[in-house]
Structures are given as C-alpha cells and as structure tokens.
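[1] what follows is a predicted structure for the sequence shown.
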Amino acid sequence: MRLDKFLKVSRLIKRRTLAKEVADQGRIQLNGQVAKASTEVKVGDELQIRFGNKLVTVVIDSIAEHARKEDAKEMYRLLKEEKMDGSINS
C-alpha cells in the first residue's frame, strides 16, 4: 500500500493530500530513509513522522484498504512520541 494512503486509512494523518504534502517535505522516514508519498509500506515497517515540534515513531502492524475509526489504531503500534527542540527550523 502507498504510504500516503496508509497514513490516511490509519488516521495518523487525516487527509491523503496532507499526507502527500508532509511526505514531499521530507518529514516522514520509513525504516530510517526519507520516504515519498508513493513509497510502498508493509507490515513491520517503522515510520517516523515529524508533526511540527513533535516526532512520532510507529510500527505498522496491519494493512487494510479501509478501516473504521475504532479499528484504525490497530493498524500501527506507537513506539514513542517525543517533543523536538524548538531551535530547529522546519
């Protein structure tokens, strides 16, 4: 599944267009490498997403074409969520 679609279906990012923008800005890493929106993701992959001054790291547990809101959180496991130093310019 494409990275931007996974982010939308799992509700890590609310809209696919926003997920594409975030990926195009180089703010998403897949297994330690900067990922594009079209990058294919699979179960076991580790994602790091930079949201403003927050860095969220998750592992993909399952992939589904569609997920209800209640089931979306089961698609990934949160490893860590950390605040980044405010001195870094984004």
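    Sure, I can see it. Residues are numbered from 1 along each chain as shown.
[2] every contact and neighbour count from this point should use C-alpha atoms.
    Noted.
[3] on contacts alone, who are the packing partners of the top helix by length along the chain?
    Counting residues, the longest helix found in the chain (DSSP state H) is helix 16-24. In terms of contacts (3 or more Cα pairs under 8 Å, 6 or more residues apart in numbering; DSSP states H and E), helix 16-24 is packed against helix 3-9.
[4] okay, one more to line up with it:
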Amino acid sequence: MRLDKYLKVSRLIKRRTVANDACDAGRVTINGVTAKAGSNVKIGDVLEIRFGTSSVKARVLDIQETTKKEEAKELFEYL
C-alpha cells in the first residue's frame, strides 16, 4: 500500500493531502530512510513522522484498504 494512503487509513495523519505534503517535505521515514508518498509500506516496517519539534515512531502491524475509526489503532503500535 502507498505510504500516504496508509497514513490516512491508520489515522496517523488525518488527511491524505497532508500526508502527501509531509512525505514531499521529507518528514516521513520508513526504516530510517526518507520516503516518498508512493513508497510501499509492508507489515513490520517502522515509520517515523516528524511534526515540528516532536516525532512519532510506529510499527506497521496490519494493512487494510479501509477501516473504522475504532479499529484504526490496531493497524500500528507506537514505539
């Protein structure tokens, strides 16, 4: 699955356009490598998203095309 879509579906970032902009600005990494919006996300990958001065690290546990709000937190775990 594309990185920008995964960020939206998992609700790590609320909108796909915002996820796309974050990727284009180089604020998202997959396993320590700066990633583009079209990069593929696989189960077990570690994502790091930098928001200003803070950052979020999460491990991908599952990939789904769509999900309900309550189930979105089961797609990843915070590190």
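    That came in fine, so what should we check first? These figures come from a predicted structure and were not determined experimentally.
[5] can you calculate the TM-score here?
    Here the superposed chains carry a TM-score of 0.98, computed using TM-score structural alignment, normalised by the length of the second structure; 79 aligned residues with a Cα RMSD of 0.4 Å.
[6] and the longest helix of the first structure, which stretch of the second structure?
    Helix 16-24 of the first structure corresponds to residues 16-24 of the second structure when matched by TM-score structural alignment.
[7] mean shift between that stretch and the first structure?
    In the superposition against the first structure, stretch 16-24 of the second structure averages 0.3 Å from its aligned positions (mean Cα distance after the TM-score superposition for the first structure).
[8] mind checking how far that stretch is from the chain centre?
    Chain-centre distance of stretch 16-24 of the second structure: 10 Å, with Cα atoms, centre = their mean, to the nearest Å.
[9] rewinding a little: list the buried residues for the longest helix of the first structure?
    Arg16, Ala19, Lys20, Val22, Ala23 (16 or more other Cα atoms under 10 Å).
[10] kindly reformat the residues you listed as TSV containing distance to Glu46 of the first structure.
    Listed next are the buried residues of helix 16-24 of the first structure as TSV, based on distance: Cα to Cα, whole Å:
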residue	distance to Glu46 of the first structure
Arg16	19
Ala19	16
Lys20	18
Val22	17
Ala23	15
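[11] that older thread, which residues touch the match of helix 16-24 of the first structure?
    Residues outside stretch 16-24 of the second structure that contact it (Cα atoms under 8 Å, 6 or more residues apart in numbering): Asp4, Lys5, Leu7, Lys8, Ile13, Val28, Ala35, Lys36, Ala37.
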